[in-house]
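In: Prediction below, plus the sequence it came from.
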Amino acid sequence: MTRTDRVLRVLIATDTYPPDVNGAGYFTHRLAEGLAGRGHRVHVICPSDHGDPYVAVNNGVTEHRLRSAPIPLQESMRMAVPLGIGGHTARLVARLDPDVVHVQSHFPVSRTALRRGRAAGVPVVFTNHFMPENLYAHAHLPQGAHTVAGSIAWRDMVRVAAAADHVTAPTPRAARLLREKGFARVVEAISCGIDLERFHPREGERATARARFGLPDRDTIVFVGRLDVEKRIDDTIRALARVAPEHDAQLVLAGTGQRERELRALAAELGIADRVSFLGFVPDEDLPLVFATGDVFAIAGVAELQSIATLEAMSSGLPVLAADAMALPHLVEEGRNGFLFPPGGVDVLADRLRTVLGPGDRRRAMGEASREMALRHDHHRSLERFESVYASLGAPAPLRLERVVAA
């Protein structure tokens, strides 16, 4: 079944879980279902998706949904109502007697589970998905408050993470960032992982996929993700406008977000409204078809700790054009599977689009290289590594402590 010798009881705590639309929620969902699929007993504690608390079992995972409320001006997530979280979580930990508690952030549900797990003597794993840019966008903070708010948030996150037995991040860059922000212990980089069997090259299905979404049959740039400020999708739209007079290309955006209206207006202002398609929310089961519509994946965001969507695009055999920021450079080998461009570098991005949307042989070779690179991120490997971490923390406390502080 697994590399462990026993069935593990795992309690995962997260402040975002599907149907929330974001990378942390998707990762947590796939981690939970992946562990359950490997025979472990998995419970998730998270905000309710409609307000009222309830318990449900989905694909072998028991979801303990906490009472929740809408987040002002944020349609894609809800937050747990703080009142009663502590007592409910303590009772849940006592009843489930988990082998490990795995928390996904320093926000209320996760930090409460960490605290209650520690109080009960249960080992705790902390995985960081946080970037302050996400906070700025969701909280609608004014530009002048970003530096102070970011500093406060990082200090709080480092303080919460310090109480965990083992800390992970999705990439070496994300792990290094934690240390740069003052976290004094070792941070292990474990990829979020992707399903290589679901996301694979489908060049023969391109025409069918485009017809499925009502798209013209022309060279296609794809982006999958939230249409929010930190994703900088306006840069990609502006780059397309520079390329459009000389190249029959289009941009396909799969996702929803706060900036959709502005992005539609920008495309119209630049005279390319007919070249930008907004697919809205696309169910997870249909995402492989979205990637099948594309010739290249472009991501201009500057707050990616890994970018699951980029990995899925690579696994689907697409070249990648990515901003040279945060963890995205880990996913691009310049000239081999794509190109990097400076954040905000619209002219450079346009030039890279001209190159990739040029002769088909080069594009095809880059797509093959993307697929080869994506093989390193098989989600089965990620699941195995988390299993090993959980099992190691089940060792006697002195040995567990030694492993945590080792270099």
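Out: Noted; the coordinates are in hand.
In: use CA for all of it now, contacts and neighbours both
Out: Fine.
In: quick one: what helix or strand has the nearest residue to Ile71 once chain neighbours are set aside in it?
Out: If the residues on either side of it in the chain are set aside, Ile71 comes closest to Arg78, at 5.4 Å by Cα to Cα, 6 or more residues apart in numbering. Secondary structure assignment for Arg78, by DSSP states H and E: strand 74-80.
In: Name the residues of that strand that come out as buried.
Out: 76-80 (16 or more other Cα atoms under 10 Å).
In: next one: stretch 345-358
Out: So for stretch 345-358, counting by 16+ other Cα under 10 Å, buried means 345-350, 352-354, 356-357.
In: let's bring in a second model and compare:
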Amino acid sequence: MKILTFSTLFPNAEKPGHGIFVETRLRHLVASGKVESRVVAPVPWFPSTHERFGAWARFARVPRAETRHGLLVEHPRYPVLPKIGMNVAPALLAQAARSTIARIIDEGYDFDLIDAHYFYPDGVAAAMLGRYFNKPVVVTARGSDITLIPRYRLPRMMVRWAANQASALITVCNALRDEVVALGVDPGRVTSLRNGVDLDLFQPAARKDNPAFTLLAVGHLVPVKGQELIIAALPMLPDTRLVLAGDGPDHGKLEALAHTLGVATRVQFLGAVPQSELPRHYAAADALVLASSREGWANVLLESMACGTPVVASRVYGTPEVVAAPEAGVLMSERSARGVAEAVIALRSRYPDRAATRRYAERFSWDDTTAGQIKVFGQALERHAIKGNQTWKAYCGPST
């Protein structure tokens, strides 16, 4: 089976950690030997690579094409328009990618279906491209594309249109599946396939005894991740320190909060950490804390567990499906600083055997997810063929 993977959430040479969960799932799918893929991962257009333009200049430095882990990845440019951009983004994205996809077909890679990730604008654009190239489309919903964006009227209309245009839909947890069905989508076309964890990369390692109970938080320093709640919990956890792996616009605010609360000496900022270095940080910590307000399926939870480190997490969307046993960790009773502190105390009072935490994570290999994808893709091809036959018969009229 030949697929075209389409998403703005895909790593590139400038941002190797961007959308790495999409790349990881695809790598395991291709490794099955049953699927071949080319990738179209558009990036915003920007005219200058000068460093004074910061993050925008990094977009300009992304190569037009690159090979990652044996996958050929194309990066067409699409315009991002301030203020009105949200409503026109799907059309601009589809228009920007159309010539690249046409060239890929002309070069001999006539793919069977479009594998799109993130519903808006990517999934809507993919639905447009599917109609243009007469290809079935499978869209994977991953979190805020379903829990947040459909709150806006026009994006909601477009998400519903794309969901009904697609031959099949995938969600990364059952909670997101319920949200998609609530949009009016036929439940029979929506499959929940949770993410797996790379058990070879994320493994337990030899540990030193920490002088203080060590919490680790992994993720961008942005409001939705809730790192301020973890810092605010530290005054209630006097013998606990916090290590933050990640960078983002909230860095300065979080540092200031740590100083204000008198816990700055117990908070360490690592900055952005490459995925290859994360296992040693997971293994060195006593617990991972994830205080997010929104998560579809948080990969960091399973990564930590695979390294033998239990977790403390907020009860949002797919997280209770990940943290579903005592050896996995503890869910907060409320998403607040006190909720973080109480959950950490509860975890310490019945701290699980780290080997048991690793065994729990081993239940989440990628094998079942890969098999599920192949099945969904096959069903999508069948539905598209049936739809095509019905359209042809309607066009030709009743036989005589």
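Out: Noted; the coordinates are in hand. The structure displayed is predicted, hence computed values, not measured ones.
In: tm score of chain vs chain?
Out: Comparing the two superposed chains by TM-score structural alignment, normalised by the length of structure 2, the resulting TM-score equals 0.80, with 362 aligned residues with a Cα RMSD of 3.1 Å.
In: picking that back up, what does the strand holding Arg78 of structure 1 contact?
Out: Around strand 74-80 of structure 1, the neighbours that count as contacts under Cα atoms under 8 Å, 6 or more residues apart in numbering are 15-16, 20-21, 46-49, 66-71, 108-109, 138, 257-258.
In: Stretch 128-148 of structure 2 too?
Out: Around stretch 128-148 of structure 2, the neighbours that count as contacts under Cα under 8 Å, 6+ apart are 91, 94, 98, 112-120, 123, 126-127, 163, 165-172, 176, 179-180, 294-297, 377, 380-381, 384.
In: ok, now with 6 Å
Out: For stretch 128-148 of structure 2, contacts defined as Cα atoms under 6 Å, 6 or more residues apart in numbering pick out 113-120, 123, 166-172, 295-296, 384.
In: likewise stretch 154-161 of structure 2?
Out: The set of residues that contact stretch 154-161 of structure 2 without belonging to it, under Cα under 6 Å, 6+ apart, is Pro150.
In: With stretch 295-306 of structure 2 instead?
Out: Taking contacts as Cα under 6 Å, 6+ apart, the residues outside stretch 295-306 of structure 2 that touch it are 142-143, 202-203, 282, 317-318, 357-358, 361.
In: Narrow those residues to those in helices?
Out: Using DSSP state H, the members of the contacts of stretch 295-306 of structure 2 that fall in helices are 282, 357-358, 361.
In: hmm, which two among those residues are most spread apart?
Out: Longest distance between any two of these is 13.4 Å, between Tyr282 and Ala361; criterion Cα to Cα.
In: Show me what Asn337 of structure 1 lines up with in structure 2.
Out: Under the alignment defined by TM-score structural alignment, Asn337 of structure 1 corresponds to Ala328 in structure 2.
In: In contact with that match, which residues?
Out: Remark: with contacts taken as Cα under 6 Å, 6+ apart, Ala328 of structure 2 is in contact with 310, 357.
In: what about it, distance to Glu342 of structure 2?
Out: As judged by Cα to Cα, to the nearest Å, Ala328 of structure 2 and Glu342 of structure 2 stand 17 Å apart.
In: Give the equivalent position in structure 2 for Leu349 of structure 1.
Out: Taking TM-score structural alignment, the alignment pairs Leu349 of structure 1 with Val340 from structure 2.
In: tell me the contacts of that match?
Out: So Val340 of structure 2 contacts nothing (Cα under 6 Å, 6+ apart).
In: which element is it on?
Out: Per DSSP H and E: Val340 of structure 2 is located in helix 337-349.
In: Run the chain-centre distance for that helix.
Out: Counting by Cα atoms, centre = their mean, to the nearest Å, helix 337-349 of structure 2 is centred 27 Å from the centre of its parent chain.
In: Kindly report the same for stretch 365-374 of structure 2.
Out: Between the centre of stretch 365-374 of structure 2 and the centre of its chain there are 16 Å (Cα atoms, centre = their mean).
In: which residues in structure 1 does it align to?
Out: Mapped onto structure 1 with TM-score structural alignment as the criterion, stretch 365-374 of structure 2 occupies residues 378-387.
In: Need the ones in helices among the contacts of stretch 295-306 of structure 2 in JSON lines (columns: neighbour count and distance to Ser32 of structure 2).
Out: As requested, those are arranged in JSON lines below (neighbours: other Cα atoms under 10 Å; distance: Cα to Cα, whole Å):
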{"residue": "Tyr282", "neighbour count": "28", "distance to Ser32 of structure 2": "28"}
{"residue": "Thr357", "neighbour count": "25", "distance to Ser32 of structure 2": "27"}
{"residue": "Arg358", "neighbour count": "25", "distance to Ser32 of structure 2": "24"}
{"residue": "Ala361", "neighbour count": "26", "distance to Ser32 of structure 2": "21"}
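In: now, among these, which is nearest to Pro310 of structure 2?
Out: Proximity to Pro310 of structure 2 was ranked across those by Cα to Cα; first place goes to Thr357, at 6.3 Å.
In: List the buried residues of the top helix by length along structure 2.
Out: Of all the elements of type helix in structure 2, the one with the most residues (DSSP H) is helix 367-396. Along helix 367-396 of structure 2, the positions that meet the burial threshold by neighbour count (16+ other Cα under 10 Å) are 369-370, 372-374, 376-378, 380-381, 383-384.
In: Can you tell me the number of residues neighbouring the aligned partner of Glu277 of structure 2 in structure 1?
Out: Mapped onto structure 1 by TM-score structural alignment, Glu277 of structure 2 lines up with Asp286. Residue crowding around Asp286 of structure 1 was assessed by other Cα atoms under 10 Å; the count is 10.
In: Next, find the distance separating Asp286 of structure 1 from Leu279 of structure 1.
Out: Separation of Asp286 of structure 1 from Leu279 of structure 1 (Cα to Cα) stands at 11 Å.
In: swap in Ala265 of structure 1?
Out: Ala265 of structure 1 sits at a distance of 16 Å from Leu279 of structure 1 (criterion: Cα to Cα).
In: cool, and Arg9 of structure 1?
Out: 39 Å.
In: The two: who's more crowded?
Out: Arg9 (19 against 16).
In: how about that one, what does it touch?
Out: Listed by Cα under 6 Å, 6+ apart, the contact partners of Arg9 of structure 1 are 41, 98-99.
In: still on that earlier bit, can I get the buried residues of stretch 345-358 of structure 1 in JSON lines including distance to Val332 of structure 1?
Out: What follows is the buried residues of stretch 345-358 of structure 1, written out as JSON lines (distance: Cα to Cα, whole Å):
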{"residue": "Gly345", "distance to Val332 of structure 1": "17"}
{"residue": "Val346", "distance to Val332 of structure 1": "18"}
{"residue": "Asp347", "distance to Val332 of structure 1": "19"}
{"residue": "Val348", "distance to Val332 of structure 1": "16"}
{"residue": "Leu349", "distance to Val332 of structure 1": "14"}
{"residue": "Ala350", "distance to Val332 of structure 1": "17"}
{"residue": "Arg352", "distance to Val332 of structure 1": "13"}
{"residue": "Leu353", "distance to Val332 of structure 1": "15"}
{"residue": "Arg354", "distance to Val332 of structure 1": "18"}
{"residue": "Val356", "distance to Val332 of structure 1": "14"}
{"residue": "Leu357", "distance to Val332 of structure 1": "17"}
